[in-house]
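A.B. asks: For reference, the sequence and a predicted model appear below.
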Amino acid sequence: MMHAAQLSAWKIDERRFDRSAPLDQQLRFALQYAVLAPSNHNTQPWRFIVDGDTVQVCADRLRALPVVDPFDREMIISCGAALFNLRVALCRLGVAYAITLFPSDSDPDIVALVRVSRDGHCDARLPDLFVALTARVTTRAPFVDEPVSAEVQQKLIDACDAEGAIASCVEDRAERQTIAQLIAEADQDQFADPRFRRELASWIHPQRRGDGMPAYGAAARDLLDYAMPLVTSVVRVFDVGAGMPASHHHLVEGSPLIVGIATSRDDKEAWLATGQALERMLLVAAAEGLTASYLNQPVEVGALRERLKVLLRVDAIPQLLLRVGRGPQVGHAPRRPLSDVVF
């Protein structure tokens, strides 16, 4: 069960923001929202260094996933999502800013430098997403078999486009079935690797506090040690309380819309843009009463990434794959204390 301190991270009182406070205190207040960003296995792989009117957004490689994410691609994506949350919070609080991406040649772990500035920028569209910061949640349960309207799909596409990424929406049943088969193939490839199983198990351990996915630990423990063919996408897609894997049929039925996010390049700048696009899209979805969870397996298995590109019908490099829909009410993932990530 989540401790009260972990739960309180999602209950921020905006009214406590003091516009007359020193800039470093204003930045620390806004960072309460930054840490609510999603991350692979809920690793929360970020650190923030506040110095007067600036904050450095840094990747925390001590929280890397060397097996599933050997090039730190998903780590930087997660940092991009946190950076976007910070942008939304600052705009809502009326704090203008300027951002320099990867400002240090000598320290590549600094992914962004945010400086409060009267001459800075505030995107007028971002404050509308502020309420969704604390409403967004990852739902690993099946979604209602209800189509996502073309209007909402366009909003998701536009959200990614605004951050320099390309979203591809797949709602056709046959196409979703083909993608589901690709996900199952990727799952078999990953679970065949004992290093992958150990890495995943360490992040769903029920004794974890403040990070990871401990709510799935007790139910998934036996699955992780079970015969590999029986351990499919259930662990990272659907709840595992029943102890049974998610079939292709269940995955398709429980995922009315599959969304791929791609970029024209495959470098750290593209990964950071992907993270910002991801979070912008997730907040737009949350504002529409929708939620999402991740199907990144085909992106994580290099041999399948090109096949996913064909299925998404994009002339770009797939970075993320998600399922979007209307799901049941679920609790938030735990969060580390702010004192552990803000310096």
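C.D. replies: Thanks, I have it. Numbers count the residues shown, from 1 in each chain.
A.B. asks: drop to CA atoms for contacts and neighbour counts, all remaining ones
C.D. replies: Fine.
A.B. asks: Summarise which helices and strands the longest strand anywhere in the chain is packed against.
C.D. replies: Taking DSSP state E as the criterion, the chain has its longest strand at strand 317-325. Counting contacts by 3 or more C-alpha pairs under 8 Å, 6 or more residues apart in numbering; DSSP states H and E, strand 317-325 is packed against strand 257-263, strand 291-294, helix 297-300, helix 302-312.
A.B. asks: Give me the residues contacting that strand.
C.D. replies: 143-144, 146-148, 255-266, 271, 274, 290-296, 299, 305-306, 308-309 (C-alpha atoms under 8 Å, 6 or more residues apart in numbering).
A.B. asks: Repeat that for stretch 75-84.
C.D. replies: If you take C-alpha under 8 Å, 6+ apart as the criterion, stretch 75-84 is touched by 34-40, 44-46, 57-59, 64, 69, 111-112, 268, 271-280.
A.B. asks: let's bring in a second one:
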Amino acid sequence: MTLERRVLDLLEDPSAIPPWRPELFDLAVDGADRALEALLESGRVAVVSNTLGAQLEELLATRDAAAKLSPAELAARTKAHLGPRSLFEYGTWVFFPWSRRLVHVLPELEYRELRHARNQYKITSDEQEILARKAIGIVGLSVGGATAVTLAQEGVGRVFRLADFDHLSMSNMNRLRCSVHSIGVPKVVIAAREMFEIDPYLDIALWPHGLTEENVDEFLVGSRPIDVLVEECDDLFIKLHVRERAKAHQIPVVMDTNERGMLDVERFDLEPDRPLLHGLLHGVSARDVKHLTMREKVPYVLRILAQDKFSPRLIPSLVEINETIKSWPQLAEGVTLGAGIITNVTRRILLDQFRGQGRYFVDLDDIVGEGNLVPLAPPGPIDAPFSPLTVEEPELRLPDARGEPTAEDVRRIVAHGLMAPSGGNTQPWRFVARGPVIRCYVDTSRPPTLLDFERGATHLSHGAAAFNMELAARAAGLDCHVATFPDPRDPDLVCEVSLLPASRRHDPPPLAAFIGRRVTNRKLGPYSPLEATVIEALHAAAADDEARLQLVTDPDALAELGRILGIGDRVRMLNQRMHGEMMDALRWTPAEEEIRDGIGLAQLELPLDDLAGMRAARQWSNIRFLRAIHGGGAFENPSRRALVSSSALGLLTIPGVGPGSYFRGGRTLQRVWLTATSLGIAFQPMAVTGYLWTRVERGGEGLDAEEIHTLSGLRRRFAQFFEIVPDTAEIMIFRLGRAGPPTARSLRRQVDEMLQFEE
């Protein structure tokens, strides 16, 4: 036998449809083992691929992504998952006759779960299940072929109907991803093979002779109507006729034209009377164009394009059809872009996330143009926090010989008051001085946040500021008297601080020296137990004003409390109002730091990955979806890490729940905080969850039922570590530890901004 004859004997029959459907063997089904054995004995199998063990391990690891399972743990879970079945018997053996490969894959549901795992959360599991029940018809397998494969990759649709009469030619390979051995193979077969190699469980039917007037309804409706028609054929008659029938069956149509990224969407499902192709061929039916020549169709094609602006080489190309070129020119870049656009829009239509219709452009020549550069941040280190500005500690000096307080004394005393803590560093104070009497008001130009229930946190800050002012006055040799809420008619007047000449000489209070050193320190250090003397000093500092300090120091308890407070942080981050209030409180640039309130990024002490995440989370649009899928677990991590490295978690409480209780609690908090500072103990408020509990338990609005349910569960867990007493103000939850000095500290507005003198 000659070499030529041997080659010719191996040629495929060009008139036959080559194999395109895989053969599946599920060994749990009776007779499947014998069928697989017969296949192996037939000699048709050339290559066997069995990576099922790795697939199963990846599936189990994906299901528990946070666990970071070791190889031994994965092996144990794999064994438990298989149960009495062997790995060989599990899943499905798939034979692809065109490549003679036998491949072992997971069962259908697990196969799709793992294959779509990297779609999360651009496509959720619930959305993926909806998409798996959809049917899509595709006519024309150039852009349509790339689209079919992209849809299969993304898991958009499970039932597919593919129609194209054409076979692959070499000139098609400028835009179709095929090998030379596929020349002469029907385009529907090429597409189906590639789709099945992505997902052998798909349900695909072929119309290898294309659509006709006789079979179009079977294609569109068949045993069940398709949900979307992707129309990408070149034949003008079929382009119109298939639309006429899709309109009759109320099936939406999507088309990409490979011209400036032009996309047409016709929602015959939403608007059954909508004219074909947006009315651009008004009065023209499919029959009117059925027998036109290629050149005679050009005016209709141009009318469909219906635009003043064409890509620079389209019109010359149309003029040259049947002169120097045979057909409509298309490029691979346009086919690839079109496949992505159609897949995106089809997915959103199927999920009822897009109800638009009409014409859209994704013109890369326009979008990626020389004048369309996107402004970028100036070059610099990756998310390195900017250099913190310094806080000038106000100076204290003894009054003159007469002992009468001066305006400068008032200014210095108020400056020390401004060094007090406030939630989000809002500095919610306004001071009005008349002689030696300083009135402290709520700054009502700053509306209360959701965390500041009934302005409890604001009153707390006033108490801390008043305590600072008392210390500063006595350190300056003055006496000081504080009257709380002196005018019942004016609830915004929180207290009056009266400065008096000292009745006798006394030593400056020791804590006064630490007013300027007190700072929120979010730095983490290694766990270090607190000495008994430190704990005793902190309890003593809290003993005044009937306050009570509870401390938890057990490392296991601290770890659990970190989990509790971390979930509270997530609730805050996923609440739109609190998210906005938090982002407004952060200072993102050096220029914003100059405002001298809020919290600078450097003060957060975040590692670079968390800092980058914070920037990404700044816009609510980036967070809304996380809320919808109950995600956001990463927002719990900072509190978890902080508590694991802490020496103690404290809860400071005081009897009563009114403004006066929070004011007294603020005084006590400042005394405890200054004491910790004097002992070299790092102090960080962890107040978010506690303030939310206050809102939940005292009838505050602004939280939905799910948030309240979550917070109530956290409250019960928290109560296992701290005694919760009714009618008691929980002033502050805070952590204590040993750490280096903070990278930066909160800035304060200037005294002259906050203090007004009256005659």
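C.D. replies: Looks like it arrived, so ask away. From a predicted model like this one, the values you see are computed outputs, not experimental measurements.
A.B. asks: of the contacts of stretch 75-84 of structure 1, buried ones?
C.D. replies: 34-40, 44-46, 57-59, 64, 111-112, 268, 271-280 (16 or more other C-alpha atoms under 10 Å).
A.B. asks: State the three-state secondary structure for the residue nearest the centre of structure 1.
C.D. replies: For structure 1, Pro38 is the residue whose C-alpha lies nearest the centre (C-alpha atoms, centre = their mean; 3.4 Å). Under the three-state scheme (DSSP: H, G, I helix; E, B strand; the rest coil), Pro38 of structure 1 adopts coil.
A.B. asks: Quick one: map it onto structure 2.
C.D. replies: Alignment note (TM-score structural alignment): Pro38 of structure 1 maps to Pro421 of structure 2.
A.B. asks: what about that match, distance to Lys187 of structure 2?
C.D. replies: Distance from Pro421 of structure 2 to Lys187 of structure 2, counting by C-alpha to C-alpha, to the nearest Å: 71 Å.
A.B. asks: Quick check: which element contains the nearest residue to the match of Pro38 of structure 1 once chain neighbours are set aside?
C.D. replies: Once flanking residues are discounted, Pro421 of structure 2 sits nearest to Ser461: 6.1 Å by C-alpha to C-alpha, 6 or more residues apart in numbering. Using DSSP states H and E, Ser461 of structure 2 maps to helix 456-475.
A.B. asks: and for that helix, what span of structure 1 is it aligned with?
C.D. replies: By TM-score structural alignment, helix 456-475 of structure 2 lines up with residues 73-92 in structure 1.
A.B. asks: quick one: the match of Pro38 of structure 1 and Arg518 of structure 2, what's the gap?
C.D. replies: For Pro421 of structure 2, the distance to Arg518 of structure 2 (C-alpha to C-alpha) stands at 9 Å.
A.B. asks: Spit out the contact partners of the match of Pro38 of structure 1.
C.D. replies: For Pro421 of structure 2, the contact set (C-alpha under 8 Å, 6+ apart) comprises 427, 461, 464-465.
A.B. asks: Farthest pair within the residues you listed?
C.D. replies: Gln427 and Ala464 (11.3 Å; C-alpha to C-alpha).
A.B. asks: Not counting its neighbours along the chain, what's nearest Val149 of structure 2?
C.D. replies: Computed as C-alpha to C-alpha, 6+ apart, the closest residue to Val149 of structure 2 that is not its neighbour in sequence is Met195, at 5.5 Å.
A.B. asks: which element is the one you found on?
C.D. replies: helix 187-198.
A.B. asks: try Ile724 of structure 2
C.D. replies: Per DSSP H and E, there is no helix or strand for Ile724 of structure 2.
A.B. asks: If we go by neighbour counts, what in the helix holding Ser461 of structure 2 is buried?
C.D. replies: 456-475.
A.B. asks: and what of stretch 487-498 of structure 2?
C.D. replies: Buried, per 16+ other C-alpha under 10 Å, within stretch 487-498 of structure 2: 492-498.
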